[in-house]
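In: I'd like to go over a predicted model; first the sequence, then the structure.
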Amino acid sequence: MTQGLFDLTGRRVLITGSNGGLGLGIAGGLAALGARVILNGRDEAKLRAAADGLRAAGLVVEEARFDVTVEPEVVAAVERLEADGPIDVLINNAGIQRRVRLDEIGLDVWDEVLRTNLTSAMLVSRQVARAMIARGRGKVVNIGSVMSDLARTTTGAYAAAKGGLKMLTKAMCADWGPLGLQVNAIGPGYFATDMTRPLMENPEFNAWVTGRTPARRWGRPEELVGVAAFLSSSASDFVNGQILYVDGGVTAVL
C-alpha cells in the first residue's frame, strides 16, 4: 500500500526562479528523483546555463523563460507548457530581497518586493491551477521563509510578502482543496547560496545566524529536496494548507 508513495517518476514540475540558488538546488534534487523538471527564469542565458549544467549531470530538464510578474507572459508560458503535457506540480520559488528600513523604503521598492515574492505566486498558481482543477488533481508548493512568521530589521517588505504568502497558501487550500489540489509551503531558514554569500562572509552576521540557529550552521540547498519531494509526491495527498519550516530550529526557540 505504501509502495510508490514518494515516487516522482514522470511527474512534471514547474519551479519558478530556478536558474540559481535554492530553486536550482530543488530542481536538481527532484530531477534526480525522477521528476521532469521545468526550469524558469527571466535571463535566457542564465536559464540555459542552469539547464545545461543539470543535463551534463545526466538529468532531463525543460526550460521556460518568462517573467513571473507579467501576467501576459505567465498566461502564454503556461499555455505553451500545458500543450506539451500536464504540469503536475508547481513550486513558486521566485523571490528577491531588498534590505531597507521601513521609514526609508520607497514605494517602488516595496511594490517590487511584493510583486516578485507574493503577487507572482498568485499569477502563476492561478493559471496553472485552472488546468489542475480541470483534471481534478495537482500540487502547489510555495516557498515561504522563516520570515513568514518572524521579522528582522530592514526586512519589512520581504517579511510582509512572505507572511502574505503563508496566508495565500491557506487561501488556496480553502479554494482549491475541495477540487482535488493540495497547496502547501516550505519555510526555509538561513541557507548558504550565492545570494547569501556576502552575509556569510560578514563575521558579525555569520555569528548571529550560527548563534541563533540551534543547528549552529547555515542550511545547505540540498536539505530542501526531501521536503520538496514529500510535498510533490503522493505521500502528502492529505496534507493541505500547511507551512513546513526547514530552518535548523530557528522558529522553535527564542
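Out: Sure thing, it's come through.

In: hey, let's count contacts and neighbours off CA atoms from now on
Out: Fine.

In: where exactly do the strands run in the stretch 151-254 of the chain?
Out: Under the criterion DSSP state E, counting those that start in this stretch, the stretch 151-254 of the chain contains strands at 181-188, 243-246.

In: What is the longest one packed up against?
Out: In this case it means strand 181-188. strand 138-143, helix 156-176, helix 225-232, strand 243-246 (3 or more C-alpha pairs under 8 Å, 6 or more residues apart in numbering; DSSP states H and E).

In: could you redo the last one with a cut-off of 7 Å?
Out: strand 138-143, helix 156-176, strand 243-246 (3 or more C-alpha pairs under 7 Å, 6 or more residues apart in numbering; DSSP states H and E).

In: got the contact list for the second one?
Out: Outside of helix 156-176, the residues that reach it under the criterion C-alpha atoms under 7 Å, 6 or more residues apart in numbering are 97, 102, 110, 113-114, 117-118, 144-145, 147-149, 151, 182-185, 240-241, 243.

In: Tell me the buried residues in it?
Out: Using 16 or more other C-alpha atoms under 10 Å as the test for burial, helix 156-176 gives 156-170, 172-174, 176.

In: ok, Asn40 touching Gly23?
Out: No. Counting by C-alpha atoms under 7 Å, Asn40 does not reach Gly23; the two are 9.2 Å apart.

In: overlap in contacts of the two?
Out: Ile15, Gly17.

In: In terms of neighbours, single out the busier of the two.
Out: Using other C-alpha atoms under 10 Å as the criterion, Asn40 and Gly23 rank with Asn40 on top: 30 against 25.

In: who touches the host helix or strand of that one?
Out: Using DSSP states H and E, Asn40 falls within strand 36-41. Residues from elsewhere that reach strand 36-41 (C-alpha under 7 Å, 6+ apart): 10-19, 27, 31, 47, 60-67.

In: ok, structure two:
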Amino acid sequence: MKCALVTGGSRGIGSAICQKLATDSAYHILINYQSNESAALETLQKIQANGGSGDIIKFNVADADEVKNALSAWQENNPDAVIEVVVNNAGITRDGLFMWMSADDWSQVINTSLNGFYNVTSFLIQKMLRNRYGRIINIVSVSGVKGTPGQTNYSAAKGAVVAATKALAQEVAKRKITVNAVAPGFIKTDMTGALDENELVKMIPVNRFGEAEEVADLVSFLASKKAGYITGEVININGGIYS
C-alpha cells in the first residue's frame, strides 16, 4: 500500500490537499490532525465518498516523541505500507509586532512550522532513501519569501523551511527524492477569515483571494511522477502579489 501523509490535513489547505491527492493518485491518504478529530473525519469521509481511502492519525508535529510514537504505531499496524509522499502543511500563526512579541508566541510558531518539518521528515526519510523514491512538499508562505510585518515569527519559521528545502533537495536528489516548497499568498481558509478581503485584494494583481483547491492542484502535480525533474524549488502561488 502506497501512502501520502499530509500534516495539518483536517482543515483548509491541508484538507484540500488530502482530497486532491486521493482523487489524482492511488495513494492511501494519512490525514494528520492535532485536536480537531471531527474535521479530520469529515475530510476522510469526503475522500471515501469519491472512491479513495485513508486514515486519520493524531499527533502534534512540534512534539518529536509524539510524532515518532504515532507514526511507529501506524507503521507496525500497516507493515506493508510505504509512505512515498509527505506534505508538511501544519502551521500556526501568532501575529503581533516583534517589539511586543512574547517568547511563547515566537517559539510556538517556530516549533510547529520548522521543528514540525524536521520531526516528521526525519522519521520518514530513511525509508524513502532505502526505497529510492519520495516526494517531500513543504507548504511555506509568501511571508517566508517576502516577509510580512506583524509576522516576524511566522516569516522566520517559513523562511527557514524554504532554506531547508533547498539544502535537503541537494542531499537526496540522487535517490529520486524531490524536495519542493509551495508558497501560498492570500488563500480563502479559516486562517484568513478575519482579514479584510476587500482591502487586501487591492494589493493582489489578479484581484481576488486564491482557493485552497488551487494550492492542492499544484501540490498534487509536485507529488506526481511528472514532477521528477523539479527539486529545490519554491513555487509562489499568490495571484502576482510577489514572485
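Out: On my side now, so go ahead. Here the structure is a predicted model, which is why all the values come from computation and not from measurement.

In: What's the TM-score once they're superposed?
Out: TM-score for the superposed pair, counting by TM-score structural alignment, normalised by the length of structure 2: 0.92. Supporting figures: 238 aligned residues with a C-alpha RMSD of 1.6 Å.

In: before we move on, back to that, any chance of the helices and strands packed on strand 181-188 of structure 1 in a markdown table, plus distance to Ala252 of structure 1?
Out: Shown next, in a markdown table, are these (distance: least, C-alpha to C-alpha, whole Å):
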| stretch | distance to Ala252 of structure 1 |
| --- | --- |
| strand 138-143 | 19 |
| helix 156-176 | 17 |
| strand 243-246 | 10 |
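
In: Onto which residues of structure 1 does stretch 54-64 of structure 2 map?
Out: Counting by TM-score structural alignment, stretch 54-64 of structure 2 lines up with residues 61-71 of structure 1.

In: Pull out the buried positions in that stretch.
Out: Val61, Glu62, Glu63, Ala64, Arg65, Phe66, Asp67, Val68, Thr69.

In: quick one: the residue lying closest to the third one once chain neighbours are set aside and Arg216 of structure 1, what's the gap?
Out: The one in question is Glu63 of structure 1. Distances taken as C-alpha to C-alpha, 6 or more residues apart in numbering place Leu39 nearest to Glu63 of structure 1, at 4.9 Å, with adjacent residues excluded. Counting by C-alpha to C-alpha, to the nearest Å, the gap from Leu39 of structure 1 to Arg216 of structure 1 is 32 Å.

In: more neighbours, these two?
Out: Leu39 (26 against 15).

In: Show me what the more buried one lines up with in structure 2.
Out: Match for Leu39 of structure 1 (TM-score structural alignment): Ile31.

In: what residues are up against Ile15 of structure 1?
Out: By C-alpha under 7 Å, 6+ apart, the residues touching Ile15 of structure 1 are Gly23, Ile38, Leu39, Asn40, Leu90, Ile91, Asn92, Asn93.

In: circling back to that earlier point, which of the strands of the stretch 151-254 of structure 1 has the highest mean neighbour count?
Out: Across the strands of the stretch 151-254 of structure 1, averaging neighbours per residue (mean count of other C-alpha atoms under 10 Å) puts strand 181-188 on top, at a mean of 26.

In: if I look at the aligned residue in structure 1 for Asp190 of structure 2, how far off is Ala185 of structure 1?
Out: Under the alignment (TM-score structural alignment), Asp190 of structure 2 maps onto Asp194 of structure 1. Look at Asp194 of structure 1 and Ala185 of structure 1: by C-alpha to C-alpha, they are 23 Å apart.

In: One more: Gly144 of structure 1?
Out: For Gly144 of structure 1, the distance to Ala185 of structure 1 equals 6 Å [C-alpha to C-alpha].

In: Next: Arg130 of structure 1.
Out: 19 Å.

In: And for Ala45 of structure 1?
Out: Ala45 of structure 1 is 29 Å from Ala185 of structure 1, by C-alpha to C-alpha.

In: Work out the gap between the match of stretch 54-64 of structure 2 and the centre of the chain.
Out: 14 Å (C-alpha atoms, centre = their mean, to the nearest Å).

In: which other residues reach it?
Out: With C-alpha under 7 Å, 6+ apart as the criterion, stretch 61-71 of structure 1 contacts 36-42, 44, 51, 55, 73-74, 77, 115-116, 120, 123-124.

In: now stretch 107-115 of structure 2
Out: 61-62, 90-94, 153-154, 157-158, 160-161.

In: For that stretch, measure first residue to last.
Out: 10 Å.

In: List the buried residues of that stretch.
Out: Gln108, Val109, Ile110, Asn111, Thr112, Ser113, Leu114, Asn115.

In: and the third one, what pairs with it in structure 1?
Out: Alignment note (TM-score structural alignment): Ile110 of structure 2 maps to Leu114 of structure 1.

In: Return the distance of that match relative to Leu224 of structure 1.
Out: According to C-alpha to C-alpha, Leu114 of structure 1 and Leu224 of structure 1 sit 24 Å apart.

In: repeat for Thr210 of structure 1
Out: 18 Å.

In: Which one of these two is surrounded by more residues?
Out: Counted by other C-alpha under 10 Å, Thr210 of structure 1 and Leu224 do not tie: Leu224 has more neighbours, with 22 against 16.

In: Alignment lookup: the more buried one to structure 2.
Out: Under TM-score structural alignment, Leu224 of structure 1 pairs with Val215 in structure 2.

In: can you check Ile96 of structure 1 too?
Out: Using TM-score structural alignment, Ile96 of structure 1 pairs with Ile92 in structure 2.

In: What of Gly156 of structure 1?
Out: Mapped onto structure 2 by TM-score structural alignment, Gly156 of structure 1 lines up with Thr152.

In: what about Glu63 of structure 1, which helix or strand?
Out: strand 61-65.

In: Measure how that strand sits relative to strand 36-41, angle-wise.
Out: 30 degrees (axes from the mean of the first three to the mean of the last three C-alpha atoms, to 10 degrees).

In: Mean deviation, strand 61-65 of structure 1 versus structure 2?
Out: Compared with structure 2 after the fit, strand 61-65 of structure 1 shows a mean deviation of 1.3 Å (mean C-alpha distance after the TM-score superposition for structure 1).

In: Over in structure 1, tell me which residue corresponds to Ile177 of structure 2.
Out: Per TM-score structural alignment, Ile177 of structure 2 is aligned with Leu181.

In: what sits against the closest residue to Arg217 of structure 1 other than its chain neighbours?
Out: Spatially, and ignoring its direct neighbours in sequence, Arg217 of structure 1 is nearest to Thr210 (4.9 Å; C-alpha to C-alpha, 6+ apart). Residues in contact with Thr210 of structure 1 (C-alpha under 7 Å, 6+ apart) are Arg216, Arg217, Trp218.
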